[in-house]
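Participant: With the sequence up front, the predicted model follows.
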Amino acid sequence: MKKAIKILGIFMVTFFAAVTIASCSRDDDPANNDFFAGTYRGSVSYNDGSTNTSTNDGSVFVTKIASGTKYNFAFSNDIPALNGIEFEQKGDNSLVMIGSSATSYIRIDNNELKILYLKDGKTWTANCTR
């Protein structure tokens, strides 16, 4: 009986820890955290003139790096990453890329990621949610 209670106790603690960790990550807001990591899912694409990759079932793993204003974007489907992109906070919960223009734009908040980024003849796009 003691062994069954011990196993049940371990299971309960493990279950509680897993639920707590999973639920906290979705509540994290990239604009308000010193450290941030989150996965956004939706449509992603990349075109460099010779390679054209596009999917509606892709993902972007976003991390805030040590500087506090720079972010890395790791794409699924063998799309090259965007690293060291600098942001400024707009409003309470949104970040907009510094140097945004009509041809390069990244906006991220707790629930949504939108990317249109052009550099050296290459184009990255994402329209994802979390």
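Facilitator: It's in.

Participant: switch to C-alpha atoms for all contacts and neighbour counts from now on
Facilitator: Noted.

Participant: can you pull out the helices in this protein?
Facilitator: With DSSP state H as the criterion, the chain has helices at 2-27.

Participant: Quick check: longest strand in it by residues?
Facilitator: strand 52-64 (DSSP state E).

Participant: Contacts for it, please.
Facilitator: Strand 52-64 is contacted by residues 30, 34-47, 70-77, 79, 126, 128 when judged by C-alpha atoms under 8 Å, 6 or more residues apart in numbering.

Participant: Mind doing that once more with 7 Å?
Facilitator: Residues outside strand 52-64 that contact it (C-alpha atoms under 7 Å, 6 or more residues apart in numbering) are 35-47, 70-77.

Participant: for stretch 123-130, same thing?
Facilitator: Against stretch 123-130 from outside (C-alpha under 7 Å, 6+ apart): 39-48, 111-118.

Participant: One more to weigh against that first structure:
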Amino acid sequence: MKKLIQTLGLGMFILTVFIGFTSCSKDDDPADNDLFIGKYEGTISFDDLNDNGNDVSAAEGTVTVTKVGNSYNFAFGNSIPNLNGVDFEKKDNVLINIGSAGTGLIRIDAGKLTIGYTKDGKAWSADCQRK
């Protein structure tokens, strides 16, 4: 009986460890969880297509990603205006904002953020790594 209890205990331990390793994935969809919230550092820029005086040349900076409900907000450093209220399409960790005033692509995973996005005559870009 003691051997049976030890065997069952070992089996439960192995099952718990296996589930712990397989339940976390770098390929999680950002629309499903908060894994992608955080600070990213890299090259960022901004282009105001209507007023070149507001442009910010490409330079090292940060983007902080937050989530409110199902929408994501991107707070840029270097005096670049924030990009708020972006919804993710549930496919391959890629955001394509369809049916709104914005066009472009935002790709985000657990370690990298890439932005090429235009909305209301303004264009944001970022090539960043998680800090």
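Facilitator: Noted; the coordinates are in hand. It should be emphasised that the depicted structure is a prediction, and the values quoted were computed from it without experimental measurement.

Participant: Tell me how many other residues crowd Ala123 of structure 2.
Facilitator: For Ala123 of structure 2, the neighbour count with other C-alpha atoms under 10 Å is 20.

Participant: Please apply the same query to Asp127 of structure 2.
Facilitator: 20.

Participant: nearest residue to it other than its sequence neighbours?
Facilitator: Spatial nearest neighbour of Asp127 of structure 2, chain neighbours left out: Thr114 (4.8 Å); criterion: C-alpha to C-alpha, 6 or more residues apart in numbering.

Participant: any idea how far the one you found is from Ile44 of structure 2?
Facilitator: Using C-alpha to C-alpha, to the nearest Å, Thr114 of structure 2 is found at 10 Å from Ile44 of structure 2.

Participant: So which of these two has more stuff around it?
Facilitator: Ile44 (24 against 20).

Participant: Distance-wise, check the spatially most central residue of structure 1 relative to Gly9 of structure 1.
Facilitator: Nearest to the mean C-alpha position of structure 1, by C-alpha atoms, centre = their mean, lies Val62 at 3.0 Å. Val62 of structure 1 sits 35 Å away from Gly9 of structure 1, going by C-alpha to C-alpha.

Participant: Which parts of structure 2 are strands?
Facilitator: Under DSSP E, structure 2 gives strands at 38-48, 56-68, 71-76, 83-87, 94-95, 102-108, 112-119, 122-130.

Participant: mean shift between the longest one and structure 1?
Facilitator: Its aligned residues in structure 1 lie a mean 1.3 Å from strand 56-68 of structure 2 after superposition (mean C-alpha distance after the TM-score superposition for structure 1).

Participant: what angle do that strand and strand 112-119 make?
Facilitator: Put simply, strand 56-68 of structure 2 runs at 100 degrees to strand 112-119, going by axes from the mean of the first three to the mean of the last three C-alpha atoms, to 10 degrees.

Participant: Ok, the last one next?
Facilitator: Relative orientation of strand 122-130 of structure 2 versus strand 112-119 (the same axes, to 10 degrees): 170 degrees.

Participant: So which bits of strand 122-130 of structure 2 are buried?
Facilitator: Going by neighbour count (16 or more other C-alpha atoms under 10 Å), the buried part of strand 122-130 of structure 2 is Lys122, Ala123, Trp124, Ser125, Ala126, Asp127, Cys128, Gln129, Arg130.

Participant: correct me, but the first one touches Asn52?
Facilitator: No. Lys122 of structure 2 is beyond contact range of Asn52, at 10.3 Å (criterion: C-alpha atoms under 7 Å).

Participant: And the equivalent of Ser50 of structure 1 over in structure 2, how far from Phe74 of structure 2?
Facilitator: Per TM-score structural alignment, the equivalent position to Ser50 of structure 1 in structure 2 is Gly53. Distance, Gly53 of structure 2 to Phe74 of structure 2, by C-alpha to C-alpha: 22 Å.
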